[in-house]
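Engineer: Dropping a prediction and its sequence here:
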Amino acid sequence: MNKKRSRSHPGKVIGCVSRFHHQKRQADLIKSLANLDLDTGVVFMGQGECLEQCKLLVEELGLEKRVVFLGNVQNPFSILKQCDLFVLTSEAEGLPNVLIESLAVGIPIVSSDCLSGPREILYPSSDQTKILKFDECFEVGEYGVLYPVGNVEELSKAINYYFDGNIFLPEPLEKRAQDFSVDKICKMYSEILQND
């Protein structure tokens, strides 16, 4: 399935759902807007101790018309479905459920290549011990694009890469999300326990 986006597509919207905490690095996404088309905006969902800092950064960069802060949203899926892209900027994760949730609603993803989860979820055929270094270029996986943690320039390039229409998906994103269903995971655990 070839997912195309035109650079002339008006009103491109990036979604971001996470707690506002220094580890989540939402400021990187705000800074990356300076390198994106003027018709590209970001919708943030979540609360946290770094929210006010991010709002100040938006003001400092003059991006008030391009960034929306919705706070905690009871049903983020209804908003995510309307976004053109989902971005995760974390420097560390456990299992980033929000990536699986984004896949489940069929939203393309750009994610930091942090420990742990994004590479396993978005690029399962790659070397799972690899983590992109800060000075390396973004990588295109089967189900999304990975960029080095904290590298705003590569984040911008990865987003533009998608909006330029360069993403080829081997199957619908929703199908990849099914690999993480409760039934499938329970079956895998059961097989592991039986083999011990």
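Structural biologist: Sure, I can see it.

Engineer: Going by C-alpha atoms from here, please, whenever you check contacts or count neighbours.
Structural biologist: OK.

Engineer: How about the residue nearest to the spatial centre of the chain: what's its closest non-neighbour residue?
Structural biologist: For the chain, Val87 is the residue whose C-alpha lies nearest the centre (C-alpha atoms, centre = their mean; 2.6 Å). The shortest distance from Val87 to any non-neighbouring residue, by C-alpha to C-alpha, 6 or more residues apart in numbering, is to Val110 (4.9 Å).

Engineer: where along the chain do the strands fall?
Structural biologist: Under the criterion DSSP state E, the chain contains strands at 2-3, 13-17, 41-45, 67-69, 85-88, 109-112, 139-140, 145-147, 167-168.

Engineer: winner for burial among those strands?
Structural biologist: Ranked by mean neighbour count under mean count of other C-alpha atoms under 10 Å, the strands of the chain are led by strand 145-147, which reaches a mean of 29.

Engineer: try it against this one:
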Amino acid sequence: MKLAFTISTLSQGGAERVITNMANHWAGKGHEVTILTLSVSSINSFFKLDSSIKVVGLAAGRSSKNPFEAVINNARRIFAIRKTLKTLAPDILISFMTETNILSIISTVGLSFPVIVSERANPKVYPNSIIWKLLRSVVYPIADKIILQSEASKDNFSGIIKKKCAVIPNPVSYVKDSKQDFKVTIKQKKTIVSLGRLVEEKGYDLLLNAFSRIRAHHNDWSLVIYGDGPLRGQLEGAMDELKLSDAVQFPGITNDPTEALLKADLFVLSSTTEGFPNALCEAMACGLPVISFDCLYWPAEIIDNGKNGILVPTGDVNKLAEAMEALINDNDHRETLAKEARKITERLGADKIMEAWSKLIDKLV
């Protein structure tokens, strides 16, 4: 089978990682896989791709200075996608991310292969442009299938779109070296870890504030936030203002999030909104005790509060600080949560999720 993907870039990010894993899975099964990115500069994947996978940069990712340029640039993107797909003649096209999904649907009108689009962010929040939201409502019914991350997210769409929706969450890989029997070890320093882009919706300002409230009583604990983004300077400034520079690190992007998680003692997801919390699931698969804001969507569908993790009200810094301190002080509870957390791979294991994708594709081609 010939499979084609479209996505804006192959840089760091949850959607990029998932599309890479899916492409590698099907390439490993002997299928011909091509990934189209909107710009030439994005053809180098942050995540490792199978050598058989072809990546085509469309040189169509230029930024727009005004609405007129936006129309012209998007027309160029549509033309570039359509021209390339007509040459590739895939058996199916899978597109990731709202704007790219819309452009991909329009570019394939009249072509003979089915199109699946996948919403990766929270559709209640994204896109934040009224124009793109309107285009989504008009264009999405043309797609053959629309993949969402959760059942609850269907409520953000009209009835005609809902009929074409299917829920397939992200795959969570089994971690061979996970903390199968998490034991609290006696060491000088313990680490709270978080991973993600340094953007507003990740709530790292809230996490810093929560950590500052417990730091004085727990000098043996530090906070490490992996990732990069536009708010790095602002967050580092907040760290200094809270006098946490000796206890908080921003090491940047990690090429091996699994290794970073396995070195940690506690994971915190401070996001105020999520399409699908990849980092949370990865932390659980690694056998870490986890705390998460109960944001839309997914944390409450993943965490059975008090059994395999802790949920706190979204944005409540006091409750987050209390939950962190409670687990820091309760070694037994951390061990129990960690043991149950690993079972996430039984529900969202990569083989199970990819089987769902394969069954869907078989129905369409």
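Structural biologist: Structure's in. What do you need? Since we're looking at a predicted model, the values are computed, not measured.

Engineer: so what number do they get for TM-score?
Structural biologist: TM-score of the superposed chains, computed with TM-score structural alignment, normalised by the length of structure 1, equals 0.80; 176 aligned residues with a C-alpha RMSD of 2.6 Å.

Engineer: What is the aligned counterpart of the residue nearest to Val87 of structure 1 in structure 2?
Structural biologist: Here Val110 of structure 1 is matched to Ile291 in structure 2, going by TM-score structural alignment.

Engineer: In contact with that match, which residues?
Structural biologist: By C-alpha atoms under 8 Å, 6 or more residues apart in numbering, Ile291 of structure 2 lies in contact with 266-269, 309-312, 323-324.

Engineer: what does the top helix by length along structure 1 contact?
Structural biologist: Longest helix of structure 1, by residue count under DSSP state H: helix 182-195. Outside helix 182-195 of structure 1, the residues that touch it by C-alpha under 8 Å, 6+ apart are 178-179.

Engineer: From His21 of structure 1, how far out is whichever residue in structure 1 pairs up with Pro230 of structure 2?
Structural biologist: The alignment partner of Pro230 of structure 2 in structure 1, by TM-score structural alignment, is Glu49. Noted for Glu49 of structure 1: a distance of 6 Å to His21 of structure 1, by C-alpha to C-alpha, to the nearest Å.

Engineer: between the two, which one's more packed in?
Structural biologist: A side-by-side neighbour count of Glu49 of structure 1 and His21, using other C-alpha atoms under 10 Å, places His21 first with 14 against 11.

Engineer: ok, and the closest non-adjacent residue to the counterpart of the more buried one in structure 2?
Structural biologist: For His21 of structure 1, the aligned position in structure 2 is occupied by Val199, per TM-score structural alignment. Spatial nearest neighbour of Val199 of structure 2, excluding adjacent residues (C-alpha to C-alpha, 6+ apart): Leu231 at 5.6 Å.

Engineer: And Asn305 of structure 2, by the same measure?
Structural biologist: Closest to Asn305 of structure 2 by C-alpha to C-alpha, 6+ apart is Leu311, at 5.7 Å.

Engineer: At which residues are the helices of structure 1 located?
Structural biologist: For structure 1, the helices defined by DSSP H occupy 26-32, 51-60, 76-80, 97-104, 118-122, 152-163, 173-178, 182-195.

Engineer: most packed of the ones you listed?
Structural biologist: helix 118-122 (a mean of 24).

Engineer: Now do the contacts for Asp181 of structure 2.
Structural biologist: Residues near Asp181 of structure 2 by C-alpha under 8 Å, 6+ apart: 287, 335, 339.

Engineer: Could you check how far the counterpart of Leu95 of structure 1 in structure 2 is from Leu148 of structure 2?
Structural biologist: Taking TM-score structural alignment, Leu95 of structure 1 has Phe276 as its aligned residue in structure 2. Phe276 of structure 2 sits 10 Å away from Leu148 of structure 2, going by C-alpha to C-alpha.

Engineer: Cheers, nothing more for now.
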